[in-house]
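K.L.:
My questions are about this predicted structure, shown below with the sequence.
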Amino acid sequence: MYFDYSEKTISSEKIYQGKIIQVKVDTVLLPNGKEAKRELVNHPGAIAVLALTPEDKIILVRQYRKPLEKTILEIPAGKLEKGENPLDCAIRELKEETGYIASNMTQITKFYTSPGFADEIIYLYKANSLQQGEAKPDEDEFIETVELSLDEALERIETGEVIDAKTIMAIYYWQLERNKG
């Protein structure tokens, strides 16, 4: 028998409406009949791309991330524009951030980044058959493209230079795929 764990929203108060996110506080009715507050972040969603060169190297970008107050290595990624198809976004972001164009791009998976408080979903794609072009990052993006072998990428996880979930997931996916033969 399945127990219904759902929470009914009684009221919702918008706290902040930004360019990218919305923050609200919902009052909910719990399954036991009590009320609780839920602080929620609404996000339009994003894409991330595991891009592999013909030399079997992963393409990463090095960029400063203000919430972390540090520069990190991560796979190319970006926010979905309103009504944008995730595949179109993946193609656009890969070209903007790295200059690469993929003639073959497939969705690996999609996942929620922090379901305890946010509805952000990331669509993870794999890009193959790449052709190099010219990167054209957004005017507020300052990034450097880095290419690493699988062993080098795994080492960057171990040393803490690669620390974000989407990039770690992509690198481990690449490792599993390679081990399957």
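P.N.:
Looks like it came in fine.
K.L.:
CA atoms for contacts and neighbours, from now on please.
P.N.:
OK.
K.L.:
Would you quantify the distance from the nearest residue to residue 9 once chain neighbours are set aside to residue 146?
P.N.:
Distances taken as C-alpha to C-alpha, 6 or more residues apart in numbering place residue 28 nearest to residue 9, at 4.4 Å, with adjacent residues excluded. Distance, residue 28 to residue 146, using C-alpha to C-alpha, to the nearest Å: 46 Å.
K.L.:
With neighbour numbers in mind, choose between those two.
P.N.:
Under the criterion of other C-alpha atoms under 10 Å, the comparison of residue 28 against residue 146 puts residue 28 first, with 19 against 15.
K.L.:
A further structure is provided below for comparison with the first:
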Amino acid sequence: MVGDEGRLRDELGAASVRSSEVVFDGAVWDVRRDTFELEGETLVREVVDHPGAVAVLALDEHDDALLIRQYRHPVAAHEWEIPAGLLDVAGEDPLLAAQRELLEEADVTADHWAVLVDYFTSPGGLDEAIRVYLARGLHPVPASERHERDGEEAHIVHRRVSLDEVAAAALAGDVHNSTLIIAALAARAAREGAWTSLRPADSPWPAHPGRRSLD
């Protein structure tokens, strides 16, 4: 919607929920069935409950992005991504979670952090919200202090690719990870604007369904 000051922004606020029940109790996330009222009509929708996630576009001094490649079974692909992780630690600050994911998945830390972009991954079926941070001033973590990865993460491949090349690959249909695509295009647009669109790393995140009472 267009706000009172002409600003294009989403209107946050839930419809009146009459009932809600968990219909699938999963290992990572659950599925609930909500019955709610919308403009006088009663609707029933299944929703995948998701804790949300954070991701990090880490750029070095040459504006090369630090990418990781890992296997994603649901899409049967080894896809290029940026470091990311679930907000599955109760009460953890999103920035701290992002810093942890960068260290664990990319073996680097960063001096400078900012919010690049926030988005909903698939609002028609799940309540996942993702915040993407931009990290600059990268430092490698000593080998003796690196996180021991397991599962799909044990086979992560690292690569540094110029921001322009990542954006071109996205537009060419050569990479498909939504967070990578959104981050790369947002960063290129932010760079064209001299990075003035970046928000402080500790900016509120009221769009995250689980944080609306906190921010």
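P.N.:
Looks like it arrived, so ask away. If you're wondering where the values come from, they're calculated on a predicted model, not measured in any experiment.
K.L.:
got the contact list for the longest helix that structure 2 contains?
P.N.:
Counting by DSSP state H, the longest helix found in structure 2 is helix 178-192. Here helix 178-192 of structure 2 makes contact (C-alpha atoms under 8 Å, 6 or more residues apart in numbering) with 55, 57, 80-82, 116-117, 121, 132, 163-164, 166-167, 170, 175, 196-198.
K.L.:
Out of the residues you listed, name the ones that lie in strands.
P.N.:
Secondary structure assignment (DSSP state E) places 55, 57, 80-81, 116-117, 132 from the contacts of helix 178-192 of structure 2 within strands.
K.L.:
quick one: which of those residues is nearest residue 14 of structure 2?
P.N.:
Ranking those by separation from residue 14 of structure 2, with C-alpha to C-alpha as the measure, puts residue 117 on top at 22.6 Å.
K.L.:
how about that closest one, what does it touch?
P.N.:
Remark: with contacts taken as C-alpha under 8 Å, 6+ apart, residue 117 of structure 2 is in contact with 131-133, 183, 186.
K.L.:
mind listing the helices for structure 2?
P.N.:
Shown for structure 2, the helices assigned by DSSP H span residues 94-106, 163-172, 178-192.
K.L.:
Give me whichever of these is most buried.
P.N.:
Between these, helix 94-106 has the highest mean count of neighbours, a mean of 21, where neighbours are mean count of other C-alpha atoms under 10 Å.
K.L.:
Quick one: the residues in structure 1 that that one pairs up with.
P.N.:
Aligning helix 94-106 of structure 2 against structure 1 (TM-score structural alignment) gives residues 86-98.
K.L.:
Show me the contact partners of the matching stretch.
P.N.:
46-49, 59, 61, 76-81, 100-102, 105, 107, 123, 125, 133-138, 143, 145.
K.L.:
Out of those, which end up buried?
P.N.:
Applying a neighbour-count criterion of 16 or more other C-alpha atoms under 10 Å, the buried members of the contacts of stretch 86-98 of structure 1 are 46-49, 59, 61, 76-80, 100-102, 105, 107, 123, 125, 135, 137, 143, 145.
K.L.:
follow-up on the earlier one: and the residue nearest to residue 9 of structure 1, what's its match in structure 2?
P.N.:
Per TM-score structural alignment, residue 28 of structure 1 is aligned with residue 36.
K.L.:
For that match, give me its contacts.
P.N.:
For residue 36 of structure 2, the residues meeting the contact criterion (C-alpha under 8 Å, 6+ apart) are 15-19, 42-44.
K.L.:
Now with 10 Å, please.
P.N.:
If a contact means C-alpha atoms under 10 Å, 6 or more residues apart in numbering, then residue 36 of structure 2 has 14-20, 42-45 as its contacts.
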